[in-house]
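Student: Please work out how this folds:
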Amino acid sequence: MCKHNFVFASSALHALSVVKFNGFNYNEWSKQVKCYLGVQNLNLTLMTENPIDLIENSTDKERSFHKKWERSNRLSLKALWMTMVSKIRISFPTIKYAREFIRLAKVTSQSEAPDKSRIGALMNRLTTMKYDGSCSMYEHVTEMSNIAARIRNMGMYVDDSFLV
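Tutor: As a prediction, this is how the structure comes out:
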């Protein structure tokens, strides 16, 4: 296996260990994704504003920074997309910059204010879910875990043994 393929594979596996953003777990997700991007040395785009466009008189230092920032932004966006639940990903607008992505995720999670009817609907959905074979068992369990995480983030406790 080529060294670059190994690095990419281990990087992708580490990204899969980051909790998936489901619209209700912003704090946990953002902590984990920022840590992941830092470990991968991709957090330049989160730490600095967008660089100015290059011009003919740009210095080598400016060109080098611009290239590093563009790479960081491109790979960060891919990692951020990988760490979202597909149902959220579908409704998320196309974003050009990782910083905007993080901000929009925060706004999205804050706009989902918990209320009793929403909690009740989620609890009803969780308690009546049955595996019908229309998706993989992994997807079914992931969906149940995501619903439980939403309920927990709304302030209710859902014991893991309840999910089993």
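Student: contacts and neighbour counts: CA atoms only from here.
Tutor: Will do.
Student: which SSE is the residue of the chain most remote from its centre in?
Tutor: For the chain, the C-alpha farthest from the mean C-alpha position belongs to Asn57; by Cα atoms, centre = their mean, that distance is 38.0 Å. Following DSSP states H and E, one finds Asn57 outside all helices and strands.
Student: Tell me how far it lies from Arg63.
Tutor: Separation of Asn57 from Arg63 (Cα to Cα, to the nearest Å) stands at 10 Å.
Student: I'd like the structure of this one too, to check against the first:
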Amino acid sequence: MDFQNCAVRVDPLTGSNYSTWKRQITLQLGLLDFDFVLTEARPVVPTAESTDVEKATFKKWEKINKLCMMVIRGSIHETISGGIPETTTAKELFELINKQFMGTVHSRQYNCLAQLFSLYCDETGSVREHILKLSKLVINLRDLGFTIEDELMVHMAVAKLPSKFDTLKVNYSTQGRKWNLNELINICVAEEERLKESKTEYANLGVHKSSKKNFKKNFKKGKIMKSGPGQSSGTKANEENKEEKNDAACFFCGKKGHIKKDCFRYKEWKKKRECVHQPEQDKK
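Tutor: As a prediction, the model looks like this:
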């Protein structure tokens, strides 16, 4: 057996990486043709009456079992190797390790699933980062022996998108073609950019309408600004009107500084005149 050509990188078992270690060590033993000792029971110890085939079979199993235990023991990190009891077969050793660390695996599976189900993309977050986080959790679950198919992962990623992607969700649900993860990321990023551009255009349109409304409002009030720096044309017009009033002479009293409608004497005369004509109207 050429051990060097059959070598597979096996990460030392630390406990938290049990699922990864199990997959790697199983592949290693399979390539070495040692994996049968992990599933088959120990052969009966041959006796003087045993056939040559039975004796050869037991001898082969005994040799492979010893090598298999060496490979497994050698792949366990020194910090935990002392806590694993001695066994006589590789099958017993493998089952013992499985019982010891499977509880940790279940706990990690539960934590990853809890994170996966509670992971949602908010309205302001990056959709690319959201999908990559979800993908990372799915990969972690696979390493822990909990397989989630790519199609289900894409379904979950779409379902967890915020409400602004509702149009994309409808298109996804109505299309017969399946999307892979990379395609979903590209489509979502393109949709995110489109939404950002639409939002910017809408904001600019709102500013334009607001400016136009204020222009009309100020125009009616005589507050339109001059093209150059300085005061508004409305203010200037008011000042010119005041100057004209100061120079004009009253048509009633002949004095300057006011006009007829603002003249005090005119108002008094008008008041007396109305009082004189009122009795005559009453008689009629």
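Student: quick one on the thing from earlier: how about the residue farthest from the centre of the first structure, what's its partner in the second structure?
Tutor: Correspondence of Asn57 of the first structure to the second structure, assessed by TM-score structural alignment: Glu49.
Student: what sits against Leu75 of the first structure?
Tutor: Listed by Cα atoms under 8 Å, 6 or more residues apart in numbering, the contact set of Leu75 of the first structure reads Leu42.
Student: What does it correspond to in the second structure?
Tutor: Matched by TM-score structural alignment, Leu75 of the first structure corresponds to Leu67 in the second structure.
Student: Which residue ranges of the second structure form helices?
Tutor: Secondary structure of the second structure (DSSP state H): helices at 18-31, 36-39, 52-74, 78-81, 90-118, 127-143, 150-159, 166-174, 181-220, 233-247, 264-283.
Student: so which of these gets nearest Val45 of the second structure?
Tutor: Of all the helices of the second structure, it is helix 52-74 that lies closest to Val45 of the second structure, at 6.9 Å by Cα to Cα.
Student: For that closest one, buried residues please.
Tutor: If you call a residue buried by 16 or more other Cα atoms under 10 Å, then helix 52-74 of the second structure has these buried ones: 54-55, 58, 61-62, 64-65, 68-69, 71-73.
Student: tell me which of those residues is nearest to Gln28 of the second structure?
Tutor: Nearest member of those to Gln28 of the second structure, counting by Cα to Cα, is Val71, at 9.0 Å.
Student: Looking at the buried residues of helix 52-74 of the second structure, which is nearest Leu113 of the second structure?
Tutor: Ile72 (29.9 Å).
Student: got a list of what the closest one touches?
Tutor: When contacts are taken as Cα under 8 Å, 6+ apart, Ile72 of the second structure is in contact with 25, 90.
Student: run the last query once more with 10 Å
Tutor: 10, 12-13, 22, 25-26, 28-29, 90, 93-94, 97 (Cα atoms under 10 Å, 6 or more residues apart in numbering).
Student: can you tell me which residue in the first structure aligns to Ser19 of the second structure?
Tutor: In the first structure, Ser19 of the second structure lines up with Asn27, judged by TM-score structural alignment.
Student: from what I can see that match touches Ser109, true?
Tutor: Yes. If you go by Cα atoms under 10 Å, Asn27 of the first structure and Ser109 touch, sitting 9.2 Å apart.
Student: Compare the two and say which is more crowded by neighbours.
Tutor: A count of neighbours by other Cα atoms under 10 Å puts Ser109 above the other of Asn27 of the first structure and Ser109, at 17 against 12.
Student: out of everything not next to it in sequence, what's closest to that one?
Tutor: Excluding its sequence neighbours, the residue lying closest to Ser109 of the first structure (Cα to Cα, 6 or more residues apart in numbering) is Gly23, at 4.8 Å.
Student: My guess is the one you found contacts Thr83. True?
Tutor: No. Using Cα under 10 Å, Gly23 of the first structure makes no contact with Thr83, being 11.6 Å away.
Student: if I look at these two, which residues touch both of them?
Tutor: Contacts common to Gly23 of the first structure and Thr83, judged by Cα under 10 Å, 6+ apart, are Trp29.
Student: residue contacts, Ser11 of the first structure?
Tutor: So Ser11 of the first structure contacts 5, 36-37, 39-40, 79 (Cα under 10 Å, 6+ apart).
Student: Tell me the one of the residues you listed nearest Lys87 of the first structure?
Tutor: Distance to Lys87 of the first structure, by Cα to Cα, is smallest for Ala79 among these, at 16.6 Å.
Student: Next, the contact list for the closest one, please.
Tutor: Contact analysis of Ala79 of the first structure by Cα under 10 Å, 6+ apart lists 11-12, 15-16, 18, 33, 36-37, 42, 73, 98.
Student: what about 8 Å?
Tutor: Shown in contact with Ala79 of the first structure (Cα under 8 Å, 6+ apart): Ala15.
Student: now do Asp143 of the second structure
Tutor: 19-20.
Student: One more: Tyr18 of the second structure?
Tutor: With contact taken as Cα under 8 Å, 6+ apart, Tyr18 of the second structure is in contact with 101-102, 105, 144.
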